[in-house]
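> Take this sequence and fold it.
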Amino acid sequence: MKIALVGIGKIAQDQHVPAIAASPDWELAATVSRAGSVEGVPAYTSLADMLAAHPDIGTVSLCLPPVPRFFYARELIAAGRHLMLEKPPGATLSECHALEAMAAEAGVSLFATWHSREAAGVAPARDWLSGREIRRVTVTWKEDVRRWHPGQEWVFEPGGLGVFDPGINALSILTEILAQPVHLSGAELLFPQNRQTPIAADLRFAHPGGAEVSAAFDWRQTGPQTWEIAVETASGALRLTEGGGKLSVNGEDIAPEGEGEYPRLYARMAELVRAGASNVDLAPLRHVADAFLLGRRETVAPFDF
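Just a heads-up that it's a prediction; the model follows:
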């Protein structure tokens, strides 16, 4: 099947392009970007021009920042194209619900992707936790924004999510591995004096079984980067590290198998298109929205790249 990529930035070059190239399901047939391109692939700066030139491209993957994404997505759905959304699927929950309704009415597949759920350790972690009594969950997601988003000012603008840009990856794993859903009960959000989105956040969740569930996100971590979820149960402990890529149970490393996060996403998108189905799970984004609603705001030192 032919697919187009819209937004040829770092994540597209690092993950989407190689995943499509290695896929038995997809052929990258066009790109749309103001600056980026992929060698050997027709490139456009206008979405309308690409759609007019390629009526044979039935699916489009959007790799744009969340704020402008809705308008592109709406145009693509109106053009009858199946649509794959990079995380988060929109700047607001209302946008996502609107796109879901549009896609259903147009009869096209819509996939709100959460790449961290496809990390090798996530599915076996979910399976091991199933049926176990959970007592404590501790999420620690700390990284260096200068390393992962160098000079990308948009992450600190309204809609850019701030530290929730990586933190939502942790929330996507959390909502995948816990059999009983949690909801946010409190939060502290740390905003640099010169920024519109938080650079750190501490979250607390209510669990139906009374387990203690918390998360600490920070974008100021230098040196080793930390992406870890630790779960204590009545019958042992589980630890996911490296963003879900590594799993240990009761101190013993488990060797999960997998082909990589983005190849799995594109395989899943192929399944959805062939089945005429959609997958729009907004649980991680709901937690972020709740954090902005409930979070106590604290001002910290200015931050500059």
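
> drop to CA atoms for contacts and neighbour counts, all remaining ones
Fine.

> Show residues contacting stretch 208-226.
133-145, 163-164, 167, 180-182, 199-207, 241-242 (Cα atoms under 8 Å, 6 or more residues apart in numbering).

> Among those, name the buried ones.
134-145, 163-164, 167, 182, 199-207, 241 (16 or more other Cα atoms under 10 Å).

> Now, these that are in helices?
Judged by DSSP state H, the buried ones among the contacts of stretch 208-226 include 145, 164, 167 as members of helices.

> show me where the chain has helices.
10-11, 17-22, 47-53, 66-78, 93-106, 122-129, 145-148, 164-177, 261-275, 283-294.

> Second chain to compare with the first, below:
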Amino acid sequence: MSAPIRLAVIGMGKIAHDQHLPAIAADPDFQLVATVSRHGGPVDDLPFFPNIEALIESGLAVDAVALCTPPQVRRAIAATALAQGWHVFLEKPPGATLAEVVTLEEAARATGASLFASWHSRYAKGVEPARAWLADRRIDSATVTWREDVRVWHPGQEWIWAAGGFGVFDPGINALSIVTRILPRPFFLTEAALDVPSNRQAPIAARLQFRDTAGVAIAADFDFRQEGPQHWDIVVETDRGPLRLADGGATLTLPDGSVPTAAEGLHGEYPGLYARFAAVIRAGTSDVDVAPLRHVADAFLLGHRNLVEPFVE
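Predicted coordinates for the structure are as follows:
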């Protein structure tokens, strides 16, 4: 496929408008041909549909779709798109359950379409230089602090508090997507504590303890109740001193104080995602890494639940 990939965006919420549409507009590999949403209206006078079934019935020529819906409804939409032979971009998290994602991966193989489970934080500009620097270092420990104000970043998004909505793991999975990328060895959960508001189904905070296959400790602190300065930080202690990733992976500081950057082509999380999606489609392959989702699933399996005060927005 050498012509622009004709793309429809499904689920026109804040992330679609703020991140997806600008990245698509700047990428010559893609041509936005339609938007699909239960709410809102058309973008730039392009065709607009209330659901994927109406898009299919229209007969509009589409090669791929980007799904920006809440995870609870994403599997059915993705399966419908794959049945059309359309390539599918899944916003993070790629599904509400691991089984859903495995089923979609099998469907993509059966239809020959490409499936891309995107992890936007892996495309922050400090992540790949951090991975390269850590590859031949002795790692002694890692600490993740991901604390943000849910009222600022997810105002009015009731789905995030429902079963399958992930709660604080919606941002926390971004941290896990980085850590699973930069650390050289696999790691696994040993204990977890989840703070769940008494009027909600999903946690508002979580404290996690991991060990890697060499016994190195990794600790994570996720909290949706942060006021004032927000924290999206990862510190990896090594035999050469601490490596620090701040601002959600955007700022890397090495022990000597230097601040290396990624290659120019990797700058920008969503431009990087769309460049990767185009490459996957052109190659006729899929890119589906469930490691971050697996750690979240393990936290729900193993975690001790603490009921805390109700959350009222």
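
> TM-score for this pair?
With the length set by TM-score structural alignment, normalised by the length of structure 1, the two chains reach a TM-score of 0.98; 305 aligned residues with a Cα RMSD of 1.0 Å.

> if I look at whichever residue in structure 1 pairs up with residue 175 of structure 2, how far off is residue 85 of structure 1?
Using TM-score structural alignment, the equivalent of residue 175 of structure 2 in structure 1 is residue 170. For residue 170 of structure 1, the distance to residue 85 of structure 1 equals 18 Å [Cα to Cα, to the nearest Å].

> Show me which of those two is the more surrounded one.
Higher neighbour count among residue 170 of structure 1 and residue 85: residue 170, with 27 against 22, using other Cα atoms under 10 Å.

> hang on, the more buried one packs against residue 137?
No. Using Cα atoms under 8 Å, residue 170 of structure 1 makes no contact with residue 137, being 11.9 Å away.

> which residues do those two both contact?
What both residue 170 of structure 1 and residue 137 touch, as defined by Cα under 8 Å, 6+ apart, is the set residue 229.

> got a list of what the match of residue 175 of structure 2 touches?
116, 139, 141, 227, 229, 243.

> Try it again at 7 Å.
residue 141 (Cα atoms under 7 Å, 6 or more residues apart in numbering).

> Tell me which residue of structure 1 matches up with residue 27 of structure 2.
That one, residue 27 of structure 2, aligns with residue 23 by TM-score structural alignment.

> Check residue 250 of structure 2 too.
Residue 250 of structure 2 maps onto residue 245 in structure 1, by TM-score structural alignment.

> same thing with residue 117 of structure 2?
Per TM-score structural alignment, residue 117 of structure 2 is aligned with residue 112.

> what about the closest residue to residue 100 of structure 2 other than its chain neighbours, distance to residue 16 of structure 2?
Once flanking residues are discounted, residue 100 of structure 2 sits nearest to residue 75: 6.2 Å by Cα to Cα, 6 or more residues apart in numbering. For residue 75 of structure 2, the distance to residue 16 of structure 2 (Cα to Cα) stands at 18 Å.

> Equivalent analysis for residue 271 of structure 2, please.
Taking Cα to Cα, one finds residue 271 of structure 2 at 13 Å from residue 16 of structure 2.

> cool, residue 253 of structure 2 as well?
Taking Cα to Cα, one finds residue 253 of structure 2 at 31 Å from residue 16 of structure 2.

> same thing with residue 98 of structure 2?
24 Å.

> Tell me which of these two has more neighbours.
The neighbour comparison of residue 98 of structure 2 against residue 16 (other Cα under 10 Å) goes to residue 16, with 20 against 15.

> contacting residues for residue 250 of structure 2?
Counting by Cα under 7 Å, 6+ apart, residue 250 of structure 2 has contacts 124-126.

> can you check residue 199 of structure 1 too?
Counting by Cα under 7 Å, 6+ apart, residue 199 of structure 1 has contacts 162-163, 190-192, 218-219.

> Mind doing that once more with 10 Å?
145, 155-156, 161-164, 189-192, 217-220, 300, 303 (Cα atoms under 10 Å, 6 or more residues apart in numbering).

> Also residue 296 of structure 2?
Residue 296 of structure 2 neighbours (Cα under 10 Å, 6+ apart): 93, 97-98, 166, 169-170, 172-173, 176, 189, 208, 302-303.
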